[in-house]
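[1] Need a 3D model of the sequence below.
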Amino acid sequence: MHVSHLSLQDFRSYAQVDLELEPGVNAFVGPNGQGKTNLVEAIGYIATLGSHRVSTDAALIRAGQERAVVRTRVVRGDRASTIDLEINAGRANRARINRSPVPRVRDVVGILRTVLFAPEDLVLVKGDPDARRRFLDDLMILVSPRLAAVIADYERVLRQRSALLKTAGGPRRRGRPVPGEEQGSPDLRTLDVWDAKLAVLGAEIIAVRQRLVAGLAPFVAEAYGRVSAGQGHAEITYRSSLAAALDEPEPDAPQAPEAIESQLLEAMTRLRSKEVERGVCLVGPHRDDLTLTLGGLPAKGYASHGESWSFALALRLASYNLLTEGVGNDDDLWVVDSREDGEPVLVLDDVFAELDVRRRQRLADLVAPARQVLITAAVPGDVPESLVGARFDVLDGVVGRVL
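    As a prediction, the model looks like this:
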């Protein structure tokens, strides 16, 4: 799989740009603030419908304009697909595949797959659990695009249930008795309905995450070993809020969704009074975390800056390797066939400048065989000489191919 063409209209700093890209290495080189990252950000947006830099779409539209358009041509084997995304201010976004409108924008997810590593990824090791949950969910969607709908439905139900908890617990938090607080009260009967919905959706997300982490773990250990030249052993495990709620140990192996659903319902029953009192949902995939350990110690707080960089890089390289080699599962929760989909496009956004010489060369050796690698760098010397391919100079919003 590779991107053969990228066209932008009113995206970020670009009024208009058209680029022909090649398989192999494509390096965008220029001083900071000239628009290099905007190019790879647009490609990542086509793949995930999200940006690795901002949480909302408004910042993606060039100042003073009402919409931005991103168009790519994606080659998979002997087939090519054109994807058009129209990002609108104040209106729903629209999408086309091969010039034909699609009913839902998320229908384009899965045509292009990317794995992006950027300086912001250090938050995966040093930051809060939210970043690690997003890492897992983004990878889940790359593995199985249908899960985007499951995650969206879960977030909708979570908002509804949280709003109901705040309503039911409002009088108590204001120091007044709660009318009809017994189980049969209208508010709590409605809460039972939302509990059931949350349990079904949350169980599927947790089940897939558990399988994903189990499949990812050996790739993480291998990638960290290669990036760090064998200095330390990296491990990842899934930590569920269910274990603490039920006072049970974490499961040794991935569980079936049905078992997790039952556990979620039991946990919500146990925590009902606390949830009503605090007005928040205290158990579910939105409270889970990905635990990272290095040499048996938590990476957060113990790993050095260089070790943290290596761990973050290992997570992305492991994602790339998992998607490339293909994974499957007997219960069809998630399946990727790399022979059909092709390996993802690998994006390295201003990464080499953050690494010392040894790690830089090890990374170059690891990514060189990839079908397509997109690199941004401030100066030509940041790109290792072994990564030979197409180069584009980026200056003042103008992108020019270096011949």
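[2] From now on I want contacts and neighbour counts done on CA atoms only, so please keep to that.
    Fine.
[3] give the contact list for L315.
    By C-alpha atoms under 8 Å, 6 or more residues apart in numbering, L315 lies in contact with V220, A223.
[4] repeat for L6
    For L6, the set of contacting residues under the criterion of C-alpha under 8 Å, 6+ apart consists of V17, D18, L19, E20, L21, I43, V70, R71, T72, R73.
[5] another one to check against the first:
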Amino acid sequence: MHVAHLSLTDFRSYSGVELALDPGVTAFVGPNGQGKTNLVEALGYVATQSSHRVATDAPLVRHGATRAVIRSVIIKDDRRALIELELNPGKANRARINRAAVSRARDALGLLRTVLFAPEDLALAKGDPAERRRFMDDLLVARHPRFAAVRADYDRVLKQRNALLRTGLPARSGKRRSARRQDDEAAFAEAGAGDVLSTLEVWDAHLVRHGAELLAARLELVDALRPLVAKAYADLAPASGAAELEYAGLSTGGTTDREELAEHLRSALAEVRRAELERGVTLVGPHRDDLLLRLGELPARGYASHGESWSFALALRLAAYDLLRADGGDPVLILDDVFAELDTQRRRRLAELVATAEQVLITAAVPADVPPELTGARFEVAEGSVTRAS
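    Below you'll find the predicted structure:
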């Protein structure tokens, strides 16, 4: 799989840009702040319909414009697919595949698969559990796009259930509390939720159904990733301890059976019912779980050095790449200003590990940041223009 063409309209700093791309290695080189990352961010967005840099779409639209458009031509097994995404902050995004409109933008997921390395990846080892949950869920969707709907359904039910729980909190004095409670009650009135206590069991059933599906998929994913992460980490940092993964959350007894997991989740919700009503929030479920990273006996978070944390984050991405590759076809590898963060040894090892990919896209501030093992096409990026070097 590779990207043959990228077109941007009013995306980030670009009013318009057209790029023809080839298989193999392509480097975008130029000073910081000139728009290199914007290019690869756009391709990451086509693959995941989210940005690795911001949580909402609004910053992706060029200042003064009302929408942004990303067009990409993907080649896989000699077949071409044109994907067009229209980003409309505050409204529903739109998608077209081979110029035919699809009912939902997420129907375009799966046509392009990418694995993106970026400085933000350090948060996988050092950051909050939400970063690692997103890593797992994004990889699930990359492998099986139907999980985009599963995740969206779970998030929708969770939001509605939390709002319902908040309406059941004892009345408190103060205008701020009253206003929030009124907003929650209005939201549920629109959804036809009815009385708080009589409706809670209905939302429990929805949460259990979608939560068990998401939980089972994550557990199976971690089992598949575990040996791949261990190998990738050993390749990147052979002198460090062994890298291990553990899914932390609801006690499941080791099962991945959907029905058994649903029963575990249903029982856990019953146990925390009183606490949830007192606090106004859902206390158990996949939204509170974590992926624990360990180096030997110690957790990576808080104990790993900066270099070890970087190696663990890279090992997670390399494992994701190997897993997607095993599913069929190389994903596009994107290395966004990664080599500048690595010492010489890790830089060389990473370059050797990714050199065989069908397509590698690199951003770098200076040519020296691109390892000699990764030679290929080069674009110079400066002052909003992208020029192919001779």
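[6] about what we covered before: sort out which one of the contacts of L6 of the first structure lies nearest L346 of the first structure for me.
    I43 (10.7 Å; C-alpha to C-alpha).
[7] how about the closest one, what does it touch?
    Residues in contact with I43 of the first structure (C-alpha under 8 Å, 6+ apart) are L6, T72.
[8] any idea which helix or strand carries it?
    I43 of the first structure is part of helix 36-48 when elements are defined by DSSP states H and E.
[9] Give me the longest helix you can find in the first structure.
    Longest helix of the first structure, by residue count under DSSP state H: helix 186-227.
[10] Mean distance between the helix or strand that that helix is followed by and the second structure after superposition?
    Beyond helix 186-227 of the first structure on the C-terminal side, the first helix or strand identified by DSSP H and E is strand 234-239. Superposing on the second structure places strand 234-239 of the first structure at an average distance of 0.5 Å from its equivalents, by mean C-alpha distance after the TM-score superposition for the first structure.
[11] Which part of the second structure matches strand 234-239 of the first structure?
    Using TM-score structural alignment, the residues of the second structure aligned to strand 234-239 of the first structure are 243-248.
[12] For the matching stretch, buried residues please.
    Of the residues in stretch 243-248 of the second structure, those buried under the neighbour-count criterion (16 or more other C-alpha atoms under 10 Å) are A243, E244, L245, Y247.
[13] Among those residues, pick out the one closest to V370 of the second structure, please.
    For those, the residue nearest V370 of the second structure by C-alpha to C-alpha is A243; the value is 27.1 Å.
[14] what sits against that closest one?
    In this structure, A243 of the second structure makes contact with V229, A230, Y233, A234, L293, R294, L295, G296, F312, judged by C-alpha under 8 Å, 6+ apart.
[15] The fourth one against A242, yeah?
    Yes. Between A234 of the second structure and A242 a contact is recorded at 7.0 Å, counting by C-alpha atoms under 8 Å.
[16] Residue nearest the middle of the first structure, spatially speaking?
    Central residue check for the first structure by C-alpha atoms, centre = their mean: the C-alpha nearest the mean position is that of D138, 2.7 Å away.
[17] What sits closest to that residue if chain neighbours are left out?
    Leaving out its chain neighbours, the residue that sits closest to D138 of the first structure by C-alpha to C-alpha, 6 or more residues apart in numbering is T48, at 7.4 Å.
[18] What is the burial count for that neighbour?
    Residues within reach of T48 of the first structure, counting by other C-alpha atoms under 10 Å, total 22.
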